[in-house]
Every structure is written in structure tokens, then in C-alpha cells.
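Colleague: kindly return the folded structure for what I paste below:
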Amino acid sequence: MLEEADADLIGFFDELFRQATLASINNKYINGIKADIGLYLETSEVSASSIDILANIGLSVSRKTVNRQKTFISENHQYTVNNYCLQNIENMFILNIDNYHYIYRRNQLTLLKIYDINHFVTILLNSNPNIPKIPYYELHNIPIHNPKDVDFKLIINYINVNFISKLEKELRSMKNNKLVDFILYPLHNTKDYIEFANILFKVFEKIEQKDYFNNFIIPTICD
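Modeller: Model (predicted):
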């Protein structure tokens, strides 16, 4: 209507809309950079007041925004883990529980220590779309578990001959992996590994697959 009343306005609102759209896209990327800076500062143990000061001068987001974003990332990650398990529920899974050491030198040495050493538990799940899930019971209802202990030489030979030698290079990549969790904790004994393996059991309960482990197995590598 305005363009009909004033010919000079013809095309003005279309151009204004395009400029507003470009500005919003620009603001989106700028805000994304600020959020990344805020997360980096928080993980670097910068104080909340320092982060808020940088937010006030436009270089970062506030500490409250960082906390909300961390909560969102955590909740979204749990969703992706659940979705990964459901999508690959008919395929073979392999679980890896690893004790990861993070060691770095302190820039300002103290009288007590010159290194900070942190121990993390990495819980990694791998699936192969070309191999079906492994049943607990073989033919004639014989369980896969061997009650007479494990013949490790036979297992190693079987793995080397029938698996490793035939494994294609692309299957050794990280593309089929899913990080289930990454926890600050030192792994010391078998009890610790079993405790963190239970995290995967809880995931299967959430996706209503709690009977999975009554019928199928997931080989677990504990390093």
C-alpha cells in the first residue's frame, strides 16, 4: 500500500528485508564465536567474574549463558547416543573403556608440583553395519560363555586369522564410533571398569532395550 502511495518506495522494503536478513546471519555467527570463547574460558578455569567482564565489553557471552549452553550440549549428546544405539541395534557393537591421561606442564611452577595430571574415562562404542549383533546362545542353545575358563591362545589365533587379516582399512577408522561418555575419574581395578560399563546398560534401558543383554553380547575392550 505504501509503495502504491509513493513510487519512491518501490523496492525499498525488499532491500530492507534483504539487509535485515544479512544482518541476522552476521549476528548469528558473531554470537557463535562469542559462545565458543565463553566455553573456552570456562574450561580453562577462568573465573566467572572475568568471563562476565569480557561479556560486558562484547568479547564473550556471560557465565550464565555458558552454563545454559553446557546443559544443552550435555542433553543433546545423550540424545545422539540414544539415537546411535537405536540405529545400530541390529548390528554388532564393540565397547571400549579406556583410561586416558591428560598431562601438561604448569606455566607457573609451585613448590608442590610442576605437572597437573588428570585421569579420564573414555567410553567408546563402535558398530559395524556389515556384521549382525552377537547372540549369547549359539546353535543348540549353547551359551557363548566358556565356564572352563578362556583359551587365550585360541582366541588370539582366531582373531588374527579370521578378523584382523581380513579387516579393511576403512573399518579401522573412527567413522563408526560414538563417544558415550568422557568422565574425570582414575580407573584402578576391574570393579571400576565394570562400574563404568554399567553406563552403557543405562543407555539401553533408556531406549527400552534392557533385555538386549539377556540375549546378545557386546565384546568389551578395557585398556
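
Colleague: drop to CA atoms for contacts and neighbour counts, all remaining ones
Modeller: Noted.

Colleague: which strand in this structure runs the most residues?
Modeller: strand 115-132 (DSSP state E).

Colleague: buried sites along that one?
Modeller: Neighbour-count burial for strand 115-132, counted by 16 or more other CA atoms under 10 Å, picks out 120-128.

Colleague: ditto for stretch 93-111
Modeller: Under the neighbour-count criterion of 16+ other CA under 10 Å, stretch 93-111 has 93-100 buried.

Colleague: I have a second one here; can you model it like the first so I can compare?
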Amino acid sequence: MEGGSTHGSSKRCMVKICKGSPTETWKKITNNVLIKAEANRTLASYYRDHKDEYICMGCYNAIVVNTASSFKEHALNWDNGLKRHRNSFSISESISLLTNFIFEREVLDGEPPVFSFSQLRLIAVNKNNDLIFFFDQIEEMACLDKKTEAEKRELERSLAYQCYLMCWNQSRVIPLWNLHESEMGSDYFSWVDGVNVLSKFLYDREKVEQKPAIYSFKELRKEMVAKDIRLSSFFNSIYNATLLDKKSDKYLDKLDKRLVVECYIICGNQNSKLMAFKEDISLFLDLIGLSAKALDALLHAGITISRRHLDRKKIEIANNHSSLIESYLENNKYNALALNVDDYHNIHAKRMPNTCSTSTMAHMTTLLLNRINITAIPQMTLNNASIHNPKLIDFELICNTLDHFYMERMAKTFNDRFYYETFLDEKLENLTLHNYDARITERQEERKMKDTILLDFFELKLEDVVSYISALQRVYENSLLNNYLTNSVIPVIADWPGQVFI
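Modeller: Here you go, the predicted structure:
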């Protein structure tokens, strides 16, 4: 059962990241709660150990209803922590590993000491992944999950010193720095230094490595800090300036993209040759119909490129499209592919009749290919049978499914199926036919267009079988797809009436 109850002194929320907000409503952890949490990927394994205990309404909504990102991350980190704990070293063994690492880094290689706990953790774990559990234990003992961002910043230097002190107690060769000395020295890495270093890395990534812009602050931070650990403090200053403890989880998800935009704008002011981000923004604004004057106005704000530059970019994209398709098909020749055939009409065009036609409206056809992260679908099964159903529409299979699955359930009334006493919330959930919000959230990653490519775009009115065959003929004209279809099949996704015509 999952019913609410009034606040009692004996009740305590067992979620480890609970913020402890005052509440008068509690939820019992039932099988239903565990099943939904597992479906939402917010299930930390220790919830099962506390079955029939209570959680506060705020944690219940975050776990079951809203699928909060922080609770997803907590569940993932908890399960990963259990795996590491089973295979981790003892504290003394971890200190020995860290001592050897610091000795090699600072005594043999002459590197400066690390005054920040987060930086020390990142450097040490990159060197030896077995130290993760050791640093997790230190964070747990310091109760970092209950500290504010300001308190965490104050503990950065103290926790790093404690790590050095434990290593120094094991080996006096390790240099032990003074906890109370100022960090501001000749090796101080300023915020301006961070902009300079990040600008150089982004320039090399765009011009030398020919890679696109990154639109996730977390991904940008991970990739750049791996190249230079000093950038950790630079990204921390940008992230902490947003006052995270006062923001909701939904706002933090949006913030991930806003912060990366700020990084590109800041570095673009330092190096005007960083164009990948500006080109993407300009192409998007041009697509939604922004005027040339507005685009040039944003150029002076350092956000977009000029109209002439944009025209050259579009010509370049069009010329490179065929090679882009070849590269896409070559890289995904062992993956399953799905083809979408759809029509496009510029129905908002002005109707200007002339001697030949009454309208300038065009009927276009789009062919989209989407990669699926499974192996290619073979034409023949393991027992050498075709995957195609020779009956096309098997009415016997449909009737049997309707009779034995749906009709048996529909023949019973709601009270017959649930005659026992249940809480109102559970009754309402059983009456729910489909939760579209949960479905969309659950399949959010699959709904993205990042693995989709435009195979072709041409003028054709999809209105009968002949037109759909003509559209599919474009697929067979591609040599790589033709070879792909000799052994594998590509499911075709189409709306009505394409489903009938194909």
C-alpha cells in the first residue's frame, strides 16, 4: 500500500539525499513504488531494504512522479558505489596507493602540490580508478552531501590537507604543505588564465580536430578538465555563481545548456576565430526566418556570423552532404537502421496565380535515416525463415490476442478485480490507461534527433502507391544502402496513408 498519512514523530524519511523539508504527508514504500522507481531509473538499491518504511512527500514526487535528475544520479552513484565497494581496497591500501602517486608526481616529477580536494580526487582517480571508494569515504565522513556550496568550498583545502597528512604519516618523504598558507602565489591560476586555456582548447578542437561544438556544460567540463586540471576551478566558478541550492532540478537541466553557451560566448570574445557555435546559432535563426538585418545586428553582439558568411556556410553544407551520408552509412553499416518517409508542404506560401498554376505551393518528400543501437536486422532468421509474415495481416493472431488477453480482462468489473481494501491513490493508478508524460520522459533519449540524417529531400507529392515506390527508389540508388539491403532489412516509418501504400 502506498497511502498518505499524517506526520508522526516516529516517521523518518529513509532517502539518503532527502533535504529534510517539513511535511505532514508520508508515503509507504510498497512494491508499486519500487516498480515505478525502477521504471523511472530512480531506484537506489537500498530502497528495497527499507520496504514498508516511509519516505516524505517531496522524495516520493521526485522518485515516482517527476523523475528528478538528482535522484536518477543518486541511484546510479549508489549502485556504482556498491560495485566499487565490493572490489575496493582497504583504507590503508588506498593510502599507500595515494602516497605512491603523490611521491611520483611531486617528488620525482617535480609537480606542484594540489590544494583542492576535488582536483586531487580527479587527478588521482584518473591515475588509478581504485581510489574512487577512498575519496567517497572521505566525502561521506565530511557529510558533503549535507553541506551548502559555500561550505563545500571552505572544505576543499582542508580535505586535501587531510589526504596529504595521511600520506605524510605513512611516508615522511611526501612534502606536507601548510594548511594556513595563502594559495595566492606565483602558480596561481586566475579566471583570465582559464579563459585563455579554454579558448585554445576549443580552437584546436574546432580547427585541428574538426569536431562540432559541445552543447552540454557537463560534457564540456569533463573533456576540457581532462586536458588541463587547472580548468576545474574555472568551471567551478561559473557553476557555483548560479546559486545551485536555490534552483529546482528542471532548472538545472536547462542550466546545463545555458552555461555552455556562456562559455562559448566568453571564449569567442577572446578568440574571434571560434566559429562552430556561432555558425550553429546562425543556421538555426535563419531556419526560423530571422531577417538579414536582425542577423547582422546579432553579429555585433558576438552571437552570430554575418549573412554573407552564412550563405557560404550553407553552400559548403550542401556540397558536403553526399560525403556526409557516405560517412554515416559506412560508420553504421553493422547497426540497424530505420527509414522515415514523409511529405512536406509549404502550405503557408502566398497564392500567386499565373498562366501556369494557381499557387506557388510545393509538395516535397523527405527521407530520414535513424541509427538504432542494435545489430542490423537480418532478412532471414536463425532457422532460415524469412522475417516477413506471408499473411501480411494475420487475422487469426489478432483475434486470439483480443480474446485471451483483452476480453478476459474487460469481462471483469473493477470491483471484482480489486475487491480488497486499497487506498485511493492506488485505485486511481489502476484506472490510469496510459501516462504519456512518464512515457515521454522514459524515452527521451530515443526521441532525440542526434543519430538521424537527412538522406534526401526532393519534390514529390506522396498521394498513391506509385509515388511511394518512386520515393523508395531513391534508397536503392544509393550503392551503400543497396549493399546493406542484400542481407538486412530497414523498417519504414510512415504516417497514414503511407502505412497502407507501402
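
Colleague: once they're superposed, tell me the TM-score.
Modeller: Once the chains are laid over each other, their TM-score by TM-score structural alignment, normalised by the length of structure 1 reads 0.56; 166 aligned residues with a CA RMSD of 4.3 Å.

Colleague: out of the buried residues of stretch 93-111 of structure 1, list just those in strands.
Modeller: Among those, DSSP E puts 93-100 in strands.

Colleague: what residues does stretch 37-56 of structure 1 touch?
Modeller: Under the contact criterion CA atoms under 8 Å, 6 or more residues apart in numbering, stretch 37-56 of structure 1 has outside partners 59-63, 66.

Colleague: ends of that stretch, what's the gap?
Modeller: 14 Å (CA to CA, to the nearest Å).

Colleague: count of neighbours near the corresponding residue of structure 1 for Asn320 of structure 2?
Modeller: Counting by TM-score structural alignment, Asn320 of structure 2 lines up with Asn76 in structure 1. Using other CA atoms under 10 Å, Asn76 of structure 1 has 12 neighbouring residues.

Colleague: map Phe201 of structure 1 across to structure 2 for me.
Modeller: Applying TM-score structural alignment, one finds that Phe201 of structure 1 aligns to Tyr476 in structure 2.

Colleague: show me the contacts for its match.
Modeller: Shown in contact with Tyr476 of structure 2 (CA under 8 Å, 6+ apart): Asn482.

Colleague: which outside residues touch stretch 351-363 of structure 2?
Modeller: 343-350, 459-461.

Colleague: isn't Thr99 of structure 2 up against Cys163?
Modeller: No: using CA atoms under 8 Å, Thr99 of structure 2 is not in contact with Cys163; the gap is 9.2 Å.

Colleague: Leu95 of structure 1 and Asn198 of structure 1: what is the separation?
Modeller: Distance, Leu95 of structure 1 to Asn198 of structure 1, using CA to CA: 11 Å.

Colleague: next: Ala5 of structure 1.
Modeller: The value you get for Ala5 of structure 1 to Asn198 of structure 1, if CA to CA is used, is 71 Å.

Colleague: and if you look at Thr21 of structure 1?
Modeller: Distance, Thr21 of structure 1 to Asn198 of structure 1, by CA to CA: 48 Å.

Colleague: cool, Gly32 of structure 1 as well?
Modeller: Gly32 of structure 1 is 35 Å from Asn198 of structure 1, by CA to CA.

Colleague: which of these two has more residues huddled nearby?
Modeller: Gly32 (14 against 11).

Colleague: appreciated, that's everything.
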